[in-house]
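Asks: starting from these lines, generate the structure:
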Amino acid sequence: MQIKDNTILITGGGSGIGRGLAEAFHKEGNHVIIAGRRKEVLDEVVAANPGMSAEVLDINSAEAIKTFAADLIAKYPKLNTVLHNAGIMKNEDLKKGETEDAEATIATNLLGPIRLNSALLPHLLQQTSATVMTVTSGLAYVPLSMTPTYCATKAAIHSYTLSLRFQLQGTGVQVIEIIPPYVQTELMGDRQKNDPMAMPLADYLRETFAVLRDQPEVKEVVIDRVKPLRTAPESGDFENFFNTFNQRMIAARPNG
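Replies: Now for the predicted structure:
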């Protein structure tokens, strides 16, 4: 992708990876529009980054997404890039037979980006050059058993991204999958934000943005920290890797 002079929508741009990438793109000379549910959080980010814009979005509502997309295109006709970053992650005990958290995760992580992408794609296809970026996870390739639906949605978005890229061959729309490792964000609260096992957010952002800046034709942003997970399915010893990974993660979190 071209790294400058874009009009970029970033969902989940109020915190964590979304905010970090929003600020990085903003500094490069792009017009960045962050979107999320909490207006006060978005306003705080915009106040810290003059020239950035913010729009409230309920990513779980199909009707709200349609209205949001139409209003967004009318307000920002130069929109040529979207980064689907919004997501939630919850621990689930499948033995309890409950589905509330699973359904919420699917609505946010899977249906949200699919609906929003469908609403924006006709506009993006009219641009001379456009980019769709999805954010998956190393857990799309090696699931963490404690968060089964999160991992399933990220695997589904990976699959969706492959199909999207194939269907958009020959158009002006580039499709990039960003694959983070375990990063110090508030995705699962203060514990993750301060977990020494997680990659410092600033380090992750620096390495990821370097790939986007230096490799304009990149299809997957895979930094070194996440490569063991990304390549595990082709390793020839996936079952052992999967079991060892999950046992280690469970041992590090005895209280869930």
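
Asks: going forward, measure contacts between C-alpha atoms and count neighbours the same way
Replies: Will do.

Asks: quick one, strands of the stretch 101-250 of the chain?
Replies: With DSSP state E, counting those that start in this stretch as the criterion, the stretch 101-250 of the chain has strands at 130-135, 173-178, 220-221.

Asks: for stretch 141-151, buried residues please.
Replies: Judged by neighbour count (16 or more other Cα atoms under 10 Å), stretch 141-151 contains these buried residues: Tyr141, Val142, Pro143, Leu144, Ser145, Met146, Thr147, Pro148, Thr149, Tyr150, Cys151.

Asks: okay, now it: how far is its last residue from its first?
Replies: 8 Å (Cα to Cα, to the nearest Å).

Asks: so what touches it?
Replies: Counting by Cα atoms under 8 Å, 6 or more residues apart in numbering, stretch 141-151 makes contact with 88-93, 102, 105-106, 109, 137, 139-140, 152, 155, 229-233, 242, 245-246, 249-250, 256, all of which sit outside it.

Asks: run this one through as well so I can compare:
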Amino acid sequence: MQISGNTIFIPGGTSGIGLALALALRDKGNTVIVGGRRTELLERIAAENPGIDTVTIDTTDPASIQAAAGQVIARHPELNVLIAMAGIMRVEDWRKPESFLAAAEEVVTTNLLGPIRLIAAFIEHLQTRPDATIVTVSSGLAFTPLKITPSYNASKAAIHMLSETLRLQLDGTSVRVMELVPPSVRTTLLPGQETNEHAMPLEEYIAETMELLESRPDAKEIQVERVKFLRYSEVRGEYDEVVAILNSTDPHASGA
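Replies: The predicted structure follows:
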């Protein structure tokens, strides 16, 4: 993906990594459309950030995805980048079905079905563009699990393998697949994470990510240094040790 000159849709871009990335990409000379569920929040983002367009979308609702896709393509027919950013994280105790099932279903619907439905809604249009990119968002926890978030880990592992497979299927088309692999970042993904000293500061994550996007436009994965502790634990032959470290410390430590 080239760092400038794109038209980019970021559903799930109203806060955290999504919004910070949207603003950074706008500042690099891209047209950016942010999607989210809350109309009043979208209106405030548009008012406070000139150059950012917005569209209402609920990525857990197939009809909402289809309607939003129609609006985005109609208003921005030059759209060539989809960043499937929307995601949630829930603490689950699988020893008690009544305490985890609803949360697990919510995580899978948002983190896995959401991106699948988004890609389905945009893939035909993206293939008409001469240089298009689908950006998925996995996690370091796709590769080394945090015991308190089973469904999140599983959903992000699925996103990783989906990305790998889509890249094979789309080979020979104009559409590339790029995967963002974030570590724990100071956002509101989990309560208290935005102030946790072990999580990576948001501005540092965005700065390093933008540098990687600019220097490696053909990269398959965008991995900041902080996430490699988890991403390559098994490759290094340290999987069991890293799992033990990750799950014996603060949930946001060690690049989770």
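
Asks: where does the TM-score land?
Replies: Put the two chains on top of each other and the TM-score (TM-score structural alignment, normalised by the length of the first structure) is 0.95; 251 aligned residues with a Cα RMSD of 1.4 Å.

Asks: please indicate which of the contacts of stretch 141-151 of the first structure are buried?
Replies: 88-92, 102, 105-106, 109, 137, 139-140, 152, 155, 229-230, 232, 242, 245-246, 249.

Asks: inside helices: which ones of those?
Replies: Filtering these for membership in helices, criterion DSSP state H, returns Ala102, Thr105, Ile106, Ala152, Ala155, Leu229, Arg230, Phe242, Phe245, Asn246, Met249.

Asks: Met1 of the first structure: which of the residues you listed is nearest?
Replies: Distance from Met1 of the first structure was checked for each of those by Cα to Cα. The minimum falls on Arg230, at 22.2 Å.

Asks: and that closest one, how far from Ile250 of the first structure?
Replies: The span separating Arg230 of the first structure from Ile250 of the first structure equals 20 Å under the rule Cα to Cα.

Asks: quick check: Thr128 of the first structure touching Gly172?
Replies: Yes. Applying Cα atoms under 8 Å as the test, Thr128 of the first structure and Gly172 come out as touching, 6.1 Å apart.

Asks: between the two, who's got more neighbours?
Replies: Between Thr128 of the first structure and Gly172, counting by other Cα atoms under 10 Å, Gly172 is the more crowded of the two (15 against 10).

Asks: that one maps to what in the second structure?
Replies: Structural alignment places Gly172 of the first structure opposite Ser174 in the second structure (criterion: TM-score structural alignment).

Asks: list just the one of the strands of the stretch 101-250 of the first structure that sits closest to Arg37 of the first structure.
Replies: Distances from Arg37 of the first structure to each of the strands of the stretch 101-250 of the first structure were compared using Cα to Cα; the shortest belongs to strand 130-135, at 18.2 Å.

Asks: residue range for that closest one in the second structure?
Replies: Matched against the second structure by TM-score structural alignment, strand 130-135 of the first structure falls on residues 132-137.

Asks: how far apart are the matching stretch and its match in the first structure?
Replies: Superposing on the first structure and averaging over aligned pairs (mean Cα distance after the TM-score superposition for the first structure), stretch 132-137 of the second structure comes out at 0.6 Å.

Asks: would you turn the buried residues of stretch 141-151 of the first structure into CSV with distance to Ile223 of the first structure?
Replies: Converted to CSV, those look like this (distance: Cα to Cα, whole Å):
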residue, distance to Ile223 of the first structure
Tyr141, 15
Val142, 16
Pro143, 18
Leu144, 19
Ser145, 23
Met146, 24
Thr147, 22
Pro148, 24
Thr149, 24
Tyr150, 21
Cys151, 19
